[in-house]
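Asker: 3D, please:
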Amino acid sequence: MTEQEIIYTMALTRVPRVNTAAQHRLMEELGSASAVFDHRHHIRDFYPEASDKLSAALQEMEVQVARAEEELEFTRKHHIKCLCYHDTDYPSRLRECDDAPLLLYYKGNADLNRTHVINMVGTRHCTEYGKDICRRFVAELANLCPDVLVVSGLAYGIDIHSHRAALDNAVDTVGVLAHGLDQIYPRLHRDTAVQMTSQGGLLTEFMSRTNADKVNFVRRNRIVAGMADATIVVESAEKGGALITADIAMSYHRDVFAFPGRVGDPYSQGCNRLIRDSKAALLQNAQEFMEAMGWQPRSSENQKDKGIQGELFPDLCEEEQRIVDCLRQSECLQINTLAVATNLPVHKLSAFLFNLEMKGIVKLLSGGMYRLT
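Answerer: From the prediction side, this is the model:
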């Protein structure tokens, strides 16, 4: 993709009164954004079905080119990737959706087209129950499917707890923003967002200097839904953005799952209704999710690998073997819990864990959690 084509694509996405469907139609009929710009004054010669409204709107494209040139310079300065619709790095699942953006801005290192991608959404007013589901589900999924990419919206509540759970379990996570990459909203999540750029990324269809307006959050939801294999609703009130995302996912013929909640709890009503109306499959744990999706869990391979680990590392002492045996029973354990399970003092346990890390058998996660590699 040439820089000029990127600039014209940026400009086309900003032409007033030209929606995403019209943008795609123009690209299909003329073959490129550059061709749209070159023939903007006589568009009907190439696209006879163009309306008076569309023809008039394209006259403003030249004004948007100047803004696009500024944005391209901003992306260069801040190491932001411009992913155009037909680029190989563009999310292929999203490309299947009729209203996919022509261009996305991406800052991160995660492959957006890996084999397994999910999104986790829910209320901004999540309870301890919802937070616990995020931690537990992502930890389980990280063990069963370590290459999974977790997508959410970086918002308060379930979104940010899903991102943080992914980071804590060494899983890549991408936040889809409702504004440009020159800001982070809410500001309170800035540190998490910065961490995500080196273990996942930040993605948006909006140029810099775009405010986080309410309508942008609704538009953002279609990207969250479209770039994933499945939508997982953790907690939701009777109405809310999570239910909008679930509806969009269903319209894309993607799988939708929901964790049930206690009858009468305000932030479980949306999930329970999705399940009741057969719009979402009831979900209780990561193993069920893997089975429902037909994904091959790593567990069987893990057990095989772990079964021969003693042969691969025959020099394990009795205490090290005890640690490995405990970690085989759980996806990950905090060091204090591991100390109780192995009956080893923490200071001795730390030394053994360090040796196991050096041997490549154990990995240290955030929060003092350990798991087998």
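Asker: only C-alpha atoms for contact and neighbour calcs from this point on.
Answerer: Fine.
Asker: Now do the SS call for A212.
Answerer: coil (DSSP: H, G, I helix; E, B strand; the rest coil).
Asker: Now do the contacts for it.
Answerer: 178-179, 185 (CA atoms under 8 Å, 6 or more residues apart in numbering).
Asker: one more to line up against the first:
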Amino acid sequence: MTEPEIIAALRLQAIPNIGDITAKKLISHCGSPMAVFKDKLHHLLKIEGIGQFTLKGLHDAMYLDEAESEYQFLSKENIVASYFMDEDYPTYLKHCVDGPILIFKKGNINLRERRIISVVGTRNITSYGTAFCEAFVEEIAPLDPILVSGFAYGVDIATQKAAMERGLQTVACLAHGLNQIYPKAHKKYVTQMERNGGFITEFWSSSKPDRENFLKRNRIIAGMSEATLVVESAEKGGSLVTADLANGYNREVFAAPGRCTDKYSRGCNDLIKRQKAHLLTSAADLIYHLGWELEEKKEKSPLQKQLFIDLDETENSVYSYLQLNGKQLLDTVALECKLPIFKTSSTLLNLEMKGLIRPLPGKLFEAI
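Answerer: Below you'll find the predicted structure:
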């Protein structure tokens, strides 16, 4: 994209009454960002949903000055501006009607033809959540995915640190411009992040990490990924907003289950209960639901390492039976293991939560 076109796109971003959806509508009608400013006002007013209020300020020189100033900042800091129709714009985000017309990238980011997963959760991560993030990243590493998060305290940074330690590409979506880092305590990770991926934002250098920006940022985390995983969340929180956005984009959502008495598992448990997320206990669950395949040379990688390994006598009996006999009906498992139906059902649920079996249509179950 040429410098004049980038400046024109920045100018559209600067105008208060023109959001991303309206900007795309104008660009689609006119052919390019520059063409929007060359077209006559009465032509633009014929576009459905476009009125005088929307176009107020379209030719205000102040917004052109702001756009040119921001372009100079991007050039000086070697920040790449990706237009929503360019090849280097995140593929999945292109399909989101409210995706930004420009995103700004810094680091060593390569999103083309890659498996991309977003991992989100509470800032108040527990030891369980930390262990879950580290185990998930270790298990998924043989597929070499890109792990996206928000670079915040808690689940975000735990996931991104685990990704960097394993040489995986990780991308942080920020709620402010690329002239700053928030939280400041995470500045120590910037160099390694840029080496192993980098930073993405839609916000200009004048933007601060305000609350509304974090909510707006969440749609990029959800939109640029094939799937979103929520590791820990209270009953309310930004990670649940991200999960809702991912569902709205028809993406797969996964949640790590936890004890019903744990404050920071309630949000995840509720997502699973309301069928807004798949239950996930190991990376194998995500791989199965997304239909991902390992490369032949990596088939022996330990993808199915479990987070939970302690089995009681009944669980061991049922699990061993499924390992030996493959897919089986609930009634058959109960009969062969000499257990009542209610006991078999609860045992199968426990094994599923431990990541050792998975349910199949028709009341079938199989060992993973």
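Asker: which of the contacts of A212 of the first structure still touch in the second structure?
Answerer: Among these, the contacts conserved in the second structure (both residues aligned by TM-score structural alignment, their matches' CA atoms under 8 Å) are 178-179, 185.
Asker: how close does the residue nearest to P90 of the second structure when sequence neighbours are not counted sit to P183 of the second structure?
Answerer: Among residues not flanking P90 of the second structure along the chain, M224 sits closest, at 5.9 Å (CA to CA, 6 or more residues apart in numbering). The gap separating M224 of the second structure from P183 of the second structure is 23 Å, by CA to CA, to the nearest Å.
Asker: and these two? which has more neighbours close in?
Answerer: M224 (25 against 11; other CA atoms under 10 Å).
Asker: And the more buried one, what's its match in the first structure?
Answerer: When the first structure is aligned by TM-score structural alignment, the residue opposite M224 of the second structure is M227.
Asker: where's its match relative to K214 of the first structure, distance?
Answerer: Distance, M227 of the first structure to K214 of the first structure, by CA to CA: 21 Å.
Asker: Ok, Y47 of the first structure next?
Answerer: 34 Å.
Asker: now A280 of the first structure
Answerer: Counting by CA to CA, the gap from A280 of the first structure to K214 of the first structure is 26 Å.
Asker: And those two? Which one has more around it.
Answerer: Using other CA under 10 Å, the more surrounded residue of A280 of the first structure and K214 is A280, with 23 against 9.
Asker: Just to check, the more buried one is in contact with F257?
Answerer: Yes: A280 of the first structure lies in contact with F257 (CA atoms under 8 Å); the separation is 4.7 Å.
Asker: Can you name the residues that contact the match of M224 of the second structure?
Answerer: M227 of the first structure touches 91-94, 112, 117, counting by CA under 8 Å, 6+ apart.
Asker: Same check for these, but in the second structure.
Answerer: Contacts conserved in the second structure for the contacts of M227 of the first structure, counting by both residues aligned by TM-score structural alignment, their matches' CA under 8 Å: 91-94, 117.
Asker: Which parts of the stretch 1-150 of the first structure are strands?
Answerer: 81-84, 103-108, 117-121, 149-152 (DSSP state E, counting those that start in this stretch).
Asker: Now render those as CSV, adding mean neighbour count and distance to A57 of the first structure.
Answerer: Output for the strands of the stretch 1-150 of the first structure, formatted as CSV (neighbours: other CA atoms under 10 Å; distance: least, CA to CA, whole Å):
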stretch, mean neighbour count, distance to A57 of the first structure
strand 81-84, 20, 22
strand 103-108, 22, 19
strand 117-121, 25, 36
strand 149-152, 26, 34
